[in-house]
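1. Okay, predicted coordinates and the sequence, questions at the end:
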Amino acid sequence: MAGERPVFQTVNPATGQPGRRYEGLTGAEALAVARQARAAFDGWRRTSFGERARLMRQAAAVLRRRTDEFAGLMCDEMGKTLADGRAEVEKCAVGCEFFAEHAERFLADEPVDMGGPRAKVVYRPLGTILAVMPWNYPFWQAFRFAAPTLMAGNTAVLKHASNVPGSALAIEDVFREAGFPADVFRTVLVPSRDVKALIEDDAIAAVSLTGSVEAGKTVAAQAGAVLKKCVLELGGSDAYLVLDDVDPEKAAKVAAAARLVNAGQSCIAGKRFIVLAPVREAFERALTAEMEGYALGDPRAEGTKLGPLQAVKARDDVHDQVTRAVAAGARLLTGGEVPDRPGAWYPATVLTGVKPGNPAFDEEVFGPVAAIVEAKDEAEAIALANNSAFGLGSGVLTGDPARGERIAADALEAGMSFVNQNVRSDVRLPFGGVKHSGYGRELAAFGIREFVNIKSVLVSETTLAAGGPE
């Protein structure tokens, strides 16, 4: 019914039991919040970098003080282990401190030599930015957007994923507790159907979305229709090349960590392991052993390495992809069976014999499933890696770092390429992809400049003042 407030029911992925219910906002109420954030922009944009930095450092302190609370909230809402949740909160705090320290330098005026008139490039805030964020990193995804956006002088409105409403409200509470002015950062609990009206409203200047390819296409079309900029970080099917000069057991340790980060629910998790033929069998054995070492366990228990997926439907979707992959010719080395227990559990799984055309090659598998692909040589491995609609992260595992650097820098079609380490976001490096993995960048100097007006200013020394000497 129009005007009726939605209700967001959380479900504990480890037990399948319902958790807390949250009342959301009507579409009209959400628009009112966005307009309040826009009204707050006029004052916030005039605050000094020093004052913004002071408040952002206080936000980092609030995060650290409430680490256990927030880690428990993520565990209950989307199944993240407590250890991973604590690490995520700390990463948010570090991100706040990074932009508090560097934002003024990243956005400093840049003089341009015009051979006469004084000229410079300045970076000025755009207004209120809408963030549409996913559930898999409930705090980090929001803070890696919010810290640079607020430090640039913009205000922000967060529309978070519907299964993490408690996290969404907690993030707003962090900024409130840190002392930010009212309405500089706001959360709106609304269903996805209300995003279009927010994008179209004059209160919103631009949009940042992290999510699926389909969500990205929808938001890009909606933003484009009203000529508003958007930054999109979408899916990934990250390929790791395992070269023939590598120690298979060492490579398998990196590969397993890359595949099972956040229970495999990461856009930059390693998904396709393209292995040169001479080491394929040894790598299969080593990766299978490593993956089997990630036993399913209570996400609240210390030492748990692999918790549940975020929802039973998500688990069933992953299992369907595994089933179709085997039917299409892949061979199952371990895992691949749904545990007989309540909750969204799925074991670490390894498929081999995967080729282009197989679901495990072509699709993004958002769960703990590794696909091994054999290549006859380096050139074929690179071609297979690039044979994807996605281009977010990529990796090279090799005994020769110089060889790996050449391939990573020049040959792989991805926004990020790491050698002998698993791909991860780092506040000091730009984050984003190419192809269907989206466009624009987050983090580092590149990220903070996405939502500013890059303005050219030229001043002629010729005076046009009235009067003057006779």
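-> Nice, thanks for sending it over.
2. alpha carbons only for contacts and neighbour counts from here, please
-> Noted.
3. Please state the offset of the longest helix anywhere in the chain from the chain centre?
-> The residue-count maximum for a helix in the chain (DSSP state H) belongs to helix 82-106. Computed by CA atoms, centre = their mean, to the nearest Å, the chain-centroid distance of helix 82-106 equals 14 Å.
4. Determine the set of other helices and strands touching it.
-> Packing partners of helix 82-106 (3 or more CA pairs under 8 Å, 6 or more residues apart in numbering; DSSP states H and E): helix 49-65, helix 67-78, helix 140-151, helix 444-448.
5. Mind listing residues that contact that helix?
-> 49, 52-54, 56-57, 59-61, 63-64, 67-68, 70-72, 74-75, 137, 139-140, 143-144, 147-148, 151-152, 262, 299-303, 427, 445, 448-449 (CA atoms under 8 Å, 6 or more residues apart in numbering).
6. what does stretch 251-270 give?
-> Identification of contacts with stretch 251-270 by CA under 8 Å, 6+ apart yields 80, 84, 136, 234-240, 242, 271, 273, 283, 286-287, 290-291, 306-309, 348, 366-370, 392-394, 397-398, 420-424.
7. what's near enough to touch Phe328?
-> Quick fix: residue 328 reads Ala, not Phe. Counting by CA under 8 Å, 6+ apart, Ala328 touches 358-359.
8. For Asp362, see how far away it is.
-> According to CA to CA, to the nearest Å, Ala328 stands 12 Å off from Asp362.
9. which one is Phe8 nearest to, not counting chain neighbours?
-> Tyr22 (5.1 Å; CA to CA, 6 or more residues apart in numbering).
10. by contact count, what packs against the one helix or strand Val121 maps to?
-> Per DSSP states H and E: Val121 is located in strand 118-125. Here strand 118-125 touches strand 110-113, strand 452-459, going by 3+ CA pairs under 8 Å, 6+ apart.
11. Using CSV, lay out these together with mean neighbour count and distance to Thr334.
-> Formatted as CSV, the helices and strands packed on strand 118-125 follow (neighbours: other CA atoms under 10 Å; distance: least, CA to CA, whole Å):
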stretch, mean neighbour count, distance to Thr334
strand 110-113, 12, 56
strand 452-459, 14, 49
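12. Next up, the contacts around the nearest residue to Gln58 once chain neighbours are set aside.
-> Among residues not flanking Gln58 along the chain, Ala178 sits closest, at 5.1 Å (CA to CA, 6+ apart). For Ala178, the contact set (CA under 8 Å, 6+ apart) comprises 55-56, 58-59, 62.
13. is it possible to export the residues you listed to a markdown table including neighbour count and distance to Ala28?
-> Formatted as a markdown table, those follow (neighbours: other CA atoms under 10 Å; distance: CA to CA, whole Å):
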| residue | neighbour count | distance to Ala28 |
| --- | --- | --- |
| Leu55 | 22 | 30 |
| Met56 | 29 | 30 |
| Gln58 | 21 | 32 |
| Ala59 | 26 | 29 |
| Val62 | 18 | 31 |
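14. before we go on, here's another structure to hold up against the first:
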Amino acid sequence: MFQTTNPATGQPGEALPIDDEAAIEAKLAAADKAWRKWRLTPADERAALLARIADAFEHERERLARIAVCEMGKTYKSALAEVDKCAAGLRHYAEHGPAMLEPVTIATADGTPARALWRPMGPVLAIMPWNFPYWQVVRFLAPTLLGGNVGLLKHASITQGCAQAIVEMVDKAGAPAGLFQNLAVKSQAVEAILADDRIVAATLTGSEGAGAKVAEATGRLLKKVVLELGGSDPFIVMPSADLDEAAKVAAKARIQNAGQSCICAKRMIIHTDVYDAFLERFEAAMRAVTIGDPMDDVDMGPLSSFEQRDTVVDQVAKAQAEGARLLFGAEQPPMPGAYLTPGILVDVPRDAPTAQEELFGPVAMLFRAADIDDAIALANDVPFGLGSSVWTQDAGERERFERDIAAGMIAVNRMLASIPEAPFGGIKRSGHGRELGPWGLHEFLNLTAVLG
């Protein structure tokens, strides 16, 4: 059984069954059967299903939000926002997706008629994390179903209630049997499922270690894979920036989802001319963060689990042993649950091992940059390349950042966020491939050339 735990109280939640071999086989067979018919379903009918799934999310938004709060501790208001984002993402693909599937006419030198067609591949396995238990799944689900594929979900162990709820939303929308199913399995079962001939591709959002294992397995099997892995995103502030706004957004970006987001700002890289002024504002904003019962109107609830909280505590202690100074915070408050107060690490040695790691919790690392070249060098001096946020009013500096920051995404004078219209993904050890927009839709479609 999967045993969930409410991270706000430490009390056990619902116990949910694990699929045995017979259940896995039944779901794989159902997925294969569903795909053979779904691939022939017109795009406008697929889009209509997405719109109905969006309706189901909106109708059940409060119940869905409460499940997420109880399973992984995000605040109720942020859980509601996540459910609403899912509905918006589904509606985006329902409205604009069919046009993304239109054949592309190709101009040829000798006038030969030529077209490129987008065609579905088959059942796709999605291995998804707990931190955004609905949105991470929906940004796979919507383009997968629209493209004529079917989806199988392997969700995180601690968010199996969320996984079941998503399946319910799809079923309530009238989806054919087998079109989208949750494989209630643990990580050890993934490799055998990937090896099944009925699975044609996979996508994973998660840790480097999990991504490496899935990449190795899919590479050996010659199957397509998209990986969205960790990040240690830089938040760069230059002298021309609006410091009040930058500091306010930096705090929000660091404590979003209790710091448990791949694209949270994690390394604050501040130009030396405004370092002290920024730190004063940033510290005030971080100290003002309210913590408590995630069902209340607070800024931050607990971390997703006691294990996750302890991992961050250990990383902070390691950083201090390496020479960093804990300015304040990173403490376990006297309350039940996996809580950790926001904190700031300063004077982190650039060559410290912790400076190369992802801190998946509400603790920021601050670095001082001498100039723009130093800021870019420091931003790129990690094995990750997911997102970044740069703050400047100088057009030349903006051009430099856009050209030289080694990341899949760059936000300028704003907090980085995923939106349905834009490609989402990273480079280096942050993964490869893209989600969202037409790019995410096309990742799991076969491109067929037709000549004549």
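-> Happy to help now that I have it. It should be emphasised that the depicted structure is a prediction, and the values quoted were computed from it without experimental measurement.
15. hey, which of the helices and strands packed on helix 82-106 of structure 1 is tucked in deepest?
-> Among those, ranked by average contacts under mean count of other CA atoms under 10 Å, first place goes to helix 140-151 (a mean of 25).
16. okay, and that helix goes to which residues in structure 2?
-> Using TM-score structural alignment, helix 140-151 of structure 1 corresponds to residues 135-146 of structure 2.
17. cool, stretch 93-111 of structure 1 as well?
-> By TM-score structural alignment, stretch 93-111 of structure 1 lines up with residues 87-105 in structure 2.
18. picking that back up, which one of the contacts of Ala178 of structure 1 sits closest to Val188 of structure 1?
-> Checking those against Val188 of structure 1 with CA to CA, the nearest one is Ala59 at 19.7 Å.
19. surely the closest one meets Phe175?
-> Yes: using CA atoms under 8 Å, Ala59 of structure 1 makes contact with Phe175 at a distance of 5.9 Å.
20. What residues does Leu198 of structure 1 make contact with?
-> For Leu198 of structure 1, the contact set (CA under 8 Å, 6+ apart) comprises 30-31, 34, 130, 204.
21. Burial check on the alignment partner in structure 2 of Leu243 of structure 1, number of neighbours?
-> Aligned counterpart of Leu243 of structure 1 in structure 2: Met238 (TM-score structural alignment). By the measure other CA atoms under 10 Å, the count of residues near Met238 of structure 2 is 25.
22. swap in Lys313 of structure 1?
-> 11.
23. again, but for the one 4 residues further on
-> One way to gauge burial is a neighbour count; for Asp317 of structure 1, by other CA under 10 Å, it gives 15.
24. Which residue in structure 2 aligns with it?
-> Aligned counterpart of Asp317 of structure 1 in structure 2: Thr311 (TM-score structural alignment).
25. Please apply the same query to Glu23 of structure 1.
-> Matched by TM-score structural alignment, Glu23 of structure 1 corresponds to Pro17 in structure 2.
26. Which stretches in the stretch 301-450 of structure 2 count as helices?
-> Using DSSP state H, counting those that start in this stretch, the helices of the stretch 301-450 of structure 2 run over 306-321, 372-380, 395-404, 437-443.
27. After superposing, tell me the mean distance of the shortest one to structure 1.
-> Right, helix 437-443 of structure 2. Compared with structure 1 after fitting, helix 437-443 of structure 2 has a mean deviation of 0.3 Å; criterion: mean CA distance after the TM-score superposition for structure 1.
28. chain center to the strand holding Val121 of structure 1: distance?
-> Distance, stretch centre to chain centre, for strand 118-125 of structure 1: 30 Å (CA atoms, centre = their mean).
29. So what angle separates the directions of it and helix 140-151?
-> With axes from the mean of the first three to the mean of the last three CA atoms, to 10 degrees defining the directions, strand 118-125 of structure 1 sits at 140 degrees from helix 140-151.
30. Who are the packing partners of the next helix or strand after strand 118-125 of structure 1?
-> Using DSSP H and E, the next helix or strand after strand 118-125 of structure 1 towards the C-terminus is strand 128-132. Under the contact criterion of 3+ CA pairs under 8 Å, 6+ apart, strand 128-132 of structure 1 touches helix 27-44, helix 140-151, strand 155-159, strand 204-210.
31. deepest of those, which one?
-> strand 155-159 (a mean of 28).
32. So what touches that one?
-> The contact list for strand 155-159 of structure 1 (CA under 8 Å, 6+ apart) reads 34, 37-38, 40-41, 44, 127-133, 142, 146, 149-150, 168, 183-190, 195.
33. tell me the angle it makes with strand 204-210.
-> Following the same axes, to 10 degrees, one obtains 50 degrees for the angle between strand 155-159 of structure 1 and strand 204-210.
34. ok, average deviation of the very next helix or strand once past strand 155-159 of structure 1 from structure 2?
-> Using DSSP H and E, the next helix or strand after strand 155-159 of structure 1 towards the C-terminus is helix 165-178. Once the two are superposed, helix 165-178 of structure 1 sits an average of 0.5 Å from its aligned residues in structure 2 (mean CA distance after the TM-score superposition for structure 1).
35. Please find the angle between the direction vectors of helix 165-178 of structure 1 and helix 67-78.
-> Relative orientation of helix 165-178 of structure 1 versus helix 67-78 (the same axes, to 10 degrees): 150 degrees.
36. distance of the residue nearest to Gln141 of structure 1 when sequence neighbours are not counted from Val195 of structure 1?
-> Nearest residue to Gln141 of structure 1, sequence neighbours excluded (CA to CA, 6+ apart): Met133, at 6.6 Å. According to CA to CA, Met133 of structure 1 and Val195 of structure 1 sit 12 Å apart.
37. Who has more neighbours out of the two?
-> Taking other CA under 10 Å, Met133 of structure 1 and Val195 do not tie; Met133 has more neighbours (24 against 19).
38. Would you check that the more buried one makes contact with Ser212?
-> No: Met133 of structure 1 is not in contact with Ser212 according to CA under 8 Å; the separation is 10.4 Å.
39. Spell out which residues sit in contact with the residue positioned nearest the centre of structure 1, please.
-> Centre of structure 1 computed as the mean C-alpha position; nearest residue by CA atoms, centre = their mean is Gln141, 5.1 Å away. Neighbour list for Gln141 of structure 1: 133-134, 210 [criterion: CA under 8 Å, 6+ apart].
40. Kindly report the same for Glu249 of structure 1.
-> Residues counted as contacts of Glu249 of structure 1 (CA under 8 Å, 6+ apart) are 282-283, 286-287.
41. Can you show me the strands along the stretch 301-450 of structure 1?
-> Secondary structure of the stretch 301-450 of structure 1 (DSSP state E, counting those that start in this stretch): strands at 331-334, 349-352, 369-375, 393-397, 416-419, 438-439.
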